[in-house]
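1. Sequence first, predicted model second:
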Amino acid sequence: MFPGLSAFPLTPMNEDAIDEAAFVRLVERLVAAGVDSIGCLGSTGSYAYLTRAERARIAGLAVAHAGGTPVIVGIGALRTRDVLALAEDAQKAGASGVLLAPVSYQKLSADEVFGLYETVSRGLSVPLCVYDNPGTTHFEFSDELHGRIAQLPNVRSIKIPGVPAEPDAARARVERLRALIPPHVSIGVSGDAFAATGLNAGCEVWYSVVGGLFPKAALAIVRAAQAGDAQEAARLSGRMQPLWSFFGQCGGSLRVIATAAELRGWAGHPSLPLPLNTLEGAARQRLAALLDELELA
């Protein structure tokens, strides 16, 4: 399912409306850079803060301006009926695939999660990516559950939250999962700091936050890994380590990426839905300096 760089853009917004013009500009930047796919309405796209109508609008805009680049649309929601409705909207918009996290207020069981994917996958006409993101869903997939879900119709990728930092351990982790899933189901790494290690360990896709704003930097890492130059991929990722570390210092990547979009003039301020806020004061100044140091533009 769309190997290479899957770039996840921000959905710029304020309390009144989505900034559609800013979103379109971000999508067009990704197309111009040559990303392999675009993932709208992921966590970076703030899908959980949007209405069904807003999500349908964003999906339509992404497809309309993707220029033939495959668009993957997030369809996560609290209730299965809503996931099914969002899947229908995404397919009507022309999405090339959908991304589903097991979102819930109550902690889900493994059987409940399997039932969700079984129900949703049965009605799809496009590929589905399983979004394994325990940091937001508070559900931890076992490899065995991934193996069960990977047998379902239309499941074509698994987005894992990261890999061990040590290369041999990372490869062992990917190989354990690969042994349980069919060959037509790709393994994708997320967590930008782990991307190069994951790609070098056998992941076919990088589902990237930073790629949604700075696609050239992310593409350089992906293309090095795809060419078999593990050392260069690791070097390029290491150069970005100050930014990866800053993500951790700020409680995650979303506020950092949104602030970076504001600093570069690609989104207005505010660009996140309240109660979320972009960075201010010393943290904002530090990020501005980092972007310049890393030559991210």
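-> Sure thing, it's come through. Since the structure is predicted, the reported quantities are computational estimates derived from the model, not experimental observations.

2. CA atoms for contacts and neighbours, from now on please.
-> Fine.

3. what are the ranges of the strands in the stretch 51-200 of the chain?
-> Here the stretch 51-200 of the chain has its strands, by DSSP state E, counting those that start in this stretch, at 71-74, 97-100, 128-131, 155-160, 186-189.

4. Second structure follows, compare the two:
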Amino acid sequence: MFKGLSAFPLTPFTPDGDIDEAAFLRILERLVSAEVDSLGVLGSTGSYAYLTREQRKRVATLAKAQAGAIPMMVSVGAISTRQVLDLADDAQHAGADGLLLPAMSYQTLTEDEVYELFDTVSRHVSVPVCVYDNPGTTHFTFSDELHGRIAALPRIGSIKIPGVPADPAAASARVQQLRKKIPASVTIGVSGDAFAGLGLNAGCDVWYSVCGGLFPHTAKAIAEAAARGDNAQVTVLTERLAPLWALFRRHGGSIRVMAAAAGILGLTGPACLPRPLKPLSAAYCAEIATVVEALGLR
């Protein structure tokens, strides 16, 4: 399941702080209709860190019912190993086809502690695990040596890396450097949407995509060009989205922009983020609406 376009949708909220189930299903309908290669439920854009265990279980259950034949990966990140194992059980019971595991912490983790986390989880579960390397949110940075140790564990299926260098030759070297450390059965996926084209052209097997979680047709065209080996088209299509990537940078990441865009499309209410996150101003939303329309995002 770790190939092509993995679309990461928002988990929208009501103003009272409950999950907006109707809005969530509307978002999922777009992804299923576009036939994305997999769903990445409860990723960072899916606000997993803000949800209770019961809410996370409910989101996974709703997503599986909507997904049909599309494989579903569910994030099981939490502070303690015990919580992670409980969440993994819940996700598998809900029908998850794979699990996404970040190295979350309050105290700074050592490499041995992170390895033990993945070792414990990989031996506990029955579905493949994707290593979520996201230092921007977890504040833990994986070394390639640690990736190699973890990738040799049972049921490790993919590594979600946080972007690649901006120079194409350096991006290719980065991916090949990591690939030498891991088994051939473990795929490498690029995240950080502004780096998608560079990563796919450098040899990444999958795009773990925030853009694809709301604009699946736009993202799928890029993933399909990569699958054809059409590097030039991948570059054209991703560089065309530079105004969207600029919005992500301006607003501290993708989640506030995607939430605003979902509201602009009428999929969610105007304030669909979990508190304390707040919606963008009307002026910023107008700017985002202009970009969505000008780029024809869908």
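-> Alright, I've got the coordinates. The structure presented is a predicted model; accordingly, all values stated were derived computationally and were not measured.

5. Give me the TM-score for this pair.
-> Here the TM-score for the pair of chains, by TM-score structural alignment, normalised by the length of the first structure, is 0.99; 297 aligned residues with a Cα RMSD of 0.8 Å.

6. quick one on the thing from earlier: how about the strands of the stretch 51-200 of the first structure, which one is nearest residue 288 of the first structure?
-> Closest approach to residue 288 of the first structure among the strands of the stretch 51-200 of the first structure is made by strand 186-189 (27.1 Å; Cα to Cα).

7. gap between residue 118 of the second structure and residue 124 of the second structure?
-> As judged by Cα to Cα, to the nearest Å, residue 118 of the second structure and residue 124 of the second structure stand 10 Å apart.

8. returning to that earlier point: which of the strands of the stretch 51-200 of the first structure sits most buried?
-> Most buried of the strands of the stretch 51-200 of the first structure by mean neighbour count (mean count of other Cα atoms under 10 Å) is strand 71-74; its value is a mean of 32.

9. what sits up against that one?
-> The contact list for strand 71-74 of the first structure (Cα atoms under 8 Å, 6 or more residues apart in numbering) reads 37-42, 47, 59, 62-63, 90, 95-100.

10. same deal with stretch 229-243 of the second structure?
-> With contacts defined as Cα under 8 Å, 6+ apart, stretch 229-243 of the second structure is touched by 194, 196-198, 200-201, 221-223, 225-226, 291, 295.

11. Which of the residues you listed are buried? Put it as a ChimeraX command.
-> Only the buried entries of the contacts of stretch 229-243 of the second structure go into this ChimeraX selection, using 16 or more other Cα atoms under 10 Å:
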select :194,196,197,198,200,201,221,222,223,225,226,291
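
12. Now render the strands of the stretch 51-200 of the first structure as a markdown table, adding distance to residue 4 of the first structure.
-> As requested, these are arranged in a markdown table below (distance: least, Cα to Cα, whole Å):
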| stretch | distance to residue 4 of the first structure |
| --- | --- |
| strand 71-74 | 13 |
| strand 97-100 | 15 |
| strand 128-131 | 14 |
| strand 155-160 | 12 |
| strand 186-189 | 9 |
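
13. Contacts only, for the alignment partner in the second structure of residue 10 of the first structure.
-> In the second structure, residue 10 of the first structure lines up with residue 10, judged by TM-score structural alignment. In this structure, residue 10 of the second structure makes contact with 24, 27, 42, 45, 46, 47, 213, 214, 255, 258, 259, judged by Cα under 8 Å, 6+ apart.

14. and these as a markdown table, adding secondary structure, distance to residue 189 of the second structure and neighbour count?
-> What follows is the contacts of residue 10 of the second structure, written out as a markdown table (DSSP: H, G, I helix; E, B strand; the rest coil; distance: Cα to Cα, whole Å; neighbours: other Cα atoms under 10 Å):
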| residue | secondary structure | distance to residue 189 of the second structure | neighbour count |
| --- | --- | --- | --- |
| 24 | helix | 25 | 20 |
| 27 | helix | 23 | 21 |
| 42 | coil | 17 | 25 |
| 45 | coil | 17 | 24 |
| 46 | coil | 18 | 24 |
| 47 | coil | 20 | 20 |
| 213 | helix | 16 | 27 |
| 214 | coil | 19 | 26 |
| 255 | helix | 20 | 21 |
| 258 | helix | 21 | 23 |
| 259 | helix | 24 | 27 |
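
15. Right, I'll call it a day here.
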